[in-house]
Every structure is written in C-alpha cells, then in structure tokens.
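A.B. asks: based on what follows, work out the 3D shape:
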Amino acid sequence: MTTPVSGAAFINALNNTFGRHPLARASHPKGVCASGKFTPAASLNKLLASPLFDGRALPALVRFSVGSGNPNISDSARVVRGIAFTLTGGRERYDLIMLSEPVFFAATTASFLSFMAARIADPATGKPDPAKVAEHNSRYPDGVKQPALIAAHPPTRSFLTTAYFSNNAFCFIDASGKVTTARIAAEPVLGVQYLSEAEEKDALKSYLSADLAQRLEAGPVQFTLYALLPADGDSLVDSTAEWIGAERIVMGTLEIQAMAAAESCDTHTFMPLNLPKGIEPSEDPILAARPGAYAVSVTRRT
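C.D. replies: Purely as a prediction, here's the structure:
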C-alpha cells in the first residue's frame, strides 16, 4: 500500500530546490495577471451538461507565469510557461491550470519528490549534480520527457504565442450520464512563435510581461480551447505520457482582454480541483495530490 504524501512534503521539496521566498507561490512565483472572458462553443454540449456553460460569456481571471520556484528567474530561461484561469458564473467556478508542454515531469508523487531532490544545487557549483539527475532518471524514466521537450526549442516569443496543455485528464459528464475522459489544450490564435537564437540570447529578464502589456494595448488576443479525446493506449492516469489523441472537440474561446492588477492574482488561488458540475477529476495521482500542496503554499505565503 502506497503511503500518502502530504501537501507539505511537496512544498518542502520545492522550497529545498528553489529556496523559500516569503509571500511568493512555491511554484511559478513569477507571473502576471490579466482579465478576459471565455465564450463556450456549442460543441461543448457534446461533452458535458453544466449550468456554468449555458452559452453566455464568462468572466475570466487569468495568470500567466514562468516555471520553476524562483521568482527572479529570467523569462528567457528554458523552462515551462504556465497559464491559470478561473471562470465564474452563478454558484459555479472552474479553475484550469496548464503548462506549455504536453507532458508533466512526474507520473507519481514519489517521482515528483525525487525529481526535486535531484535538482538541489551543489554548493560547490551552484548547479544540480549531474550524477544525481542521472540517478533519478534511471529510477524514474517518466521524468525524462518534459525536460527533453523544453530543451528542444527556444523559449516562446510571448505568453500569447504559446500553446498550453492540461497534462492531467478530466472526466466530462453529459446530460445522459455518459463519461468522456479528455485532456485540454489551449491553442493561440496568433500561432506558436519562438524566439530566434539571437533574441533568446539578448532577451530582457522580464520581456514576457512587457510583451503582454504591449500586445493587449492593441486589442484582445484569443486562444481556442480543445478537449482532446484519447486514442487507444493513451494513459488516463500518467501525466508524463504524451497522448497520440483522437478526436478534438472545441470547448470555446478564451479571450485575453486587458492587464489586471497584480493583487487580483496575488490574493487568488487557482485550485486544480475547483471543478463545475459536469467535470470530475481522473484518477491521475498527481492531480489528486495537487490541492493539498496548493493549500499549504497558500497558508505559507499568507
């Protein structure tokens, strides 16, 4: 029987690797806040029956972020980008958190803790010990794919030219009770765009927030949200396994309209299991563990 891992263990692992930064999130502490709306597509009714999605546009609080637990990380670092948003309507709330790669770096809680421990900086070099990283990879090969994908391309040019993926699967329930398991993807209408080699080298430390403000001054920018249905053999519980995928169903359009005050996001917590009626979590162990970790992080930073 697997011993449950406490939320504090996850946050301690992040703090041990990246340092503890008062008032900051333990993961993805560097971010910027925006506001917008989500307009559901008619095809969303194929997937679920929910009072939240009745055809009306829903207000969205959005936070874009840069991966790692270091609030001073450069925007040009080869790490994931993140998007988190909250949709609200009536008594329903939906929080969705996505990353810029289609896979996570740990399939289990044990792998997560080992991944972090292997990346604690060696005091002599200020960098992770390659031997410890290699030992982790040997024990937990699920942790190899996401770092390889990140290393394979330059950072994206903008938060608004980045594709985002839920990594975890969710269960959508329609009016008849039929359950469809799917992952979620957000594709930028502007297309995915990467920095050139020269731009990556010369990028300002916080170019992403400046770029976001500049683009939104010119007008709203949209993402199309899709529910990706699994192909035969796609794992419903392993967030490190990239899906082949089958049918894609359009969920709707997320429109980023304006910058928002930092306090709007700083005092808000995007919780992965804040789900509206009609959406339930899969049995992915990482998804199940996340709320406890988020709760501890909130307590420590407030």
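
A.B. asks: C-alpha from now on. contacts and neighbour counts both.
C.D. replies: OK.

A.B. asks: skip the chain neighbours and tell me the closest residue to S206.
C.D. replies: Leaving aside its chain neighbours, S206 sits nearest to D75 (5.4 Å; criterion: Cα to Cα, 6 or more residues apart in numbering).

A.B. asks: look up how far A84 lies from the one you found.
C.D. replies: 17 Å (Cα to Cα, to the nearest Å).

A.B. asks: please provide the structure for the following sequence as well, for comparison with the first:
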Amino acid sequence: MLRSTLAAALATLSLPLAAQTPSASPYDFIDAFRALSGEHKGIRKGHAKGVCAQGEFVASEAARTRLASPLFSGQGIPAQLRFSMAGGNPRVPDSTRSPRGLAARFELPDGSVHHLAMLSTPVFGAKDPDSFLGLLRAQRPGPDGKPDAQRIAAYREAHPDTRPQAEWLAGNPPPWSYATATYHGLHTFYVQGWQGERLKVRWYLQPQDGEKGLDAAEMASAPADFLAQRLEERLRQGAVGFDWIMVLGEPEDTDDDPSRQWPADRAVFKAGTLRISQAGGEACTPINFDPNVLSAGFSAGADPILRMRSPAYAISFGQRLSGQ
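C.D. replies: Predicted coordinates:
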C-alpha cells in the first residue's frame, strides 16, 4: 500500500519540470487545510469525516469487449471504499452544503490495484493548483472564527473557474444518503482499447437507488451525524449498487481543467456495476486513495490538479500515520 503511494508520487515528480512546478506546493495545501479546519492529529487533512465500506466491481459486456484494462475483465474485483464529507473537519455536520466523496481501491487478481477518488459535484473547485490554493486561503476564518464572505466573493469574481462548483452546490441540496448521490471522477483519463485506440474518458458512478437530496426542513433539523447510519440501514435491505458510466470525450474536450464540464451530448456507456455489501470498520483507514494509482491500460490526462494530488496525498498520508 505504502509502496503504491510512493510510486505514484515519484511518477508525478518525474514529469517534466514545467509540468509539475506551479507556485503552489503540496505543503501549501496541507497548511491551508489546517488553517481552514484546525489541527486534527492523525486524521486525514482532506475528507476527514467518513465511513469505510466494502464491495465488488463487475465490468459490463460493453467494457469487456472495448477496454483492455484488466479492471474490466468481467471478474468480480474486490473493493475497499470510503464515503466522506469534504474538508478537514472530522465533526462537520452531515447536512452541510459541501461535496461528498467516494474513494475506491480495487484489488485486481494479478496483485495490482486501481484507485478512484470522486466527488458528488460534476466539477472541481478550481482549474489548477494556484487558483485552488488561493480559494482555500480566501476562505480562512478571521479572528472571529468566521470566513470573510466579501473576500471570498471578490476572489471568485477575479477567478471565474472557482464559481461553477460553488454555483452547483448552491443550486442542489446535499445528498439524503451516501447511497443517493452521483459521484464524478472529475479528471480526464485515457484508456487503452482492444484495437489499440486510446480513448479519452471521464466517468461518474450513478446510484441505482436514484438521486435524492435533503429538503429544506431536513437540512434545518437533521442531526449532525446521519449519513453513516443511513448507509448501514440501507445495507440491511441488500447491496447498494452504482453503475459506472463512462463518458467518451472528443478531441476538443479539455483534459487539463477539472472545473469545466464536457458537453452533455457526449457518448456514454455503462462500464460495469459497483455493489457495496457492508459498511463500517477500519479497513479503509490506512489506505491513501491517490487517484494516480492506475491499473494497466490507464493513463492520466494533463490535469495539474490531478498531478498535485500524489505528492500532497503522500505528505498527508505520512503525517497521518505518524500521528501528526
């Protein structure tokens, strides 16, 4: 596990210098999350609050015949998962208007692994590390413990790439359950096809239970901690299913800006189904869900946010294991 984390971080660091050296550093993000959420030793710096789960992924016939990665062999692929709230506060209320996360670690028969890291918003909060770091710094609380709304608004006005996610969150209610949210991969990847073609893709996991959000009354009265309980209650009725929907990009679609959606008319196909059978426990706690850990047949796009994740995650992972 640690070997996979370090390998991914080193792979990122081996990229051409111009592609990996924005002014924002991985340590800057660790400091920014601490400034936003306080010091929580031994806890994830991002997505601090969450619940582990276990399940299995089975590829569809469409994926088996089209995609060369062993992830899509059609065999049952065991998965360790984690549902989470965004941010570094482990006590954030579950009704907060913020992204929900779903991370997965697939364990392939040949011993390799594949990671996913997804959000319940269709776009990321900024286009690149510098813009995202600036947004985090603009959101830092002042002496009264509250963020400065005018400062945040001014930053978003000067950086329009930071507005789409905020506007989506303002216009959509928080999920009623972890099982009733769609989770988006956000970044662009390339997958090898059986005919040698290199397919440009994004993806999302669509809940088989359907999307459902909190209504206004529920947002006002919901307890601080209900998402883990609702997931466990739902699992008593049977497995929770998500359809993995693959979106095929066109040459003109961005592969380096996760703050921009692709056009809605892009071709899609169902790549398989992820079924979650149980939740709870600590199996996901020692896992670093770095989305740059990919199985054979996958490669990452040119997204600088994606590239920054490996070193930032590795730093956070090391600090967490050492109790920092």
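
A.B. asks: on that earlier part again, isn't the residue nearest to S206 of the first structure right up against D202?
C.D. replies: No. Here D75 of the first structure lies out of contact with D202, judged by Cα atoms under 8 Å, at a distance of 11.2 Å.

A.B. asks: D75 and A84 of the first structure: who's more crowded?
C.D. replies: Using other Cα atoms under 10 Å as the criterion, D75 of the first structure and A84 rank with D75 on top: 26 against 23.

A.B. asks: to which residue of the first structure is A126 of the second structure aligned?
C.D. replies: A126 of the second structure maps onto A106 in the first structure when the alignment is built from TM-score structural alignment.

A.B. asks: how near is that match to L48 of the first structure?
C.D. replies: Distance of A106 of the first structure to L48 of the first structure, computed by Cα to Cα: 29 Å.

A.B. asks: and E92 of the first structure, by the same measure?
C.D. replies: E92 of the first structure sits 14 Å away from L48 of the first structure, going by Cα to Cα.

A.B. asks: those two - which one has more neighbours?
C.D. replies: Using other Cα under 10 Å, the more surrounded residue of E92 of the first structure and L48 is L48, with 22 against 15.

A.B. asks: list the buried residues of the longest helix along the second structure.
C.D. replies: Ranked by residue count, the top helix of the second structure under DSSP state H comes out as helix 304-321. Along helix 304-321 of the second structure, these residues count as buried under the neighbour rule (16 or more other Cα atoms under 10 Å): 304-317, 319-320.

A.B. asks: strands of the second structure, start to end?
C.D. replies: For the second structure, the strands defined by DSSP state E occupy 50-59, 77-85, 100-107, 113-119, 183-184, 189-192, 198-207, 240-248, 268-279, 298-300.

A.B. asks: so which of those strands is nearest P160 of the second structure?
C.D. replies: For those, the distance to P160 of the second structure is smallest for strand 113-119, at 20.1 Å, taking Cα to Cα.

A.B. asks: what's the mean gap between the closest one and the aligned bit of the first structure?
C.D. replies: Superposed on the first structure, strand 113-119 of the second structure shows a mean distance to its aligned partners of 0.5 Å (mean Cα distance after the TM-score superposition for the first structure).

A.B. asks: what does that strand rub up against?
C.D. replies: Residues outside strand 113-119 of the second structure that contact it (Cα atoms under 8 Å, 6 or more residues apart in numbering): 71, 99-108, 183-186, 204, 289-295.

A.B. asks: same deal with stretch 103-112 of the first structure?
C.D. replies: 5, 10, 115, 140, 142-147, 165, 167, 238-242, 285-286, 289.

A.B. asks: repeat that for 6 Å
C.D. replies: With contacts defined as Cα atoms under 6 Å, 6 or more residues apart in numbering, stretch 103-112 of the first structure is touched by G143, Q146, N167, D238, S239, T240, E242, I286.

A.B. asks: make JSON lines out of the residues you listed and add distance to A26 of the first structure.
C.D. replies: Below are the contacts of stretch 103-112 of the first structure laid out as JSON lines (distance: Cα to Cα, whole Å):
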{"residue": "G143", "distance to A26 of the first structure": "20"}
{"residue": "Q146", "distance to A26 of the first structure": "20"}
{"residue": "N167", "distance to A26 of the first structure": "20"}
{"residue": "D238", "distance to A26 of the first structure": "23"}
{"residue": "S239", "distance to A26 of the first structure": "20"}
{"residue": "T240", "distance to A26 of the first structure": "21"}
{"residue": "E242", "distance to A26 of the first structure": "26"}
{"residue": "I286", "distance to A26 of the first structure": "16"}
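
A.B. asks: of those, which is the most crowded?
C.D. replies: N167 (29 neighbours).

A.B. asks: aligned to that one, what sits in the second structure?
C.D. replies: Using TM-score structural alignment as the criterion, N167 of the first structure maps onto L186 of the second structure.
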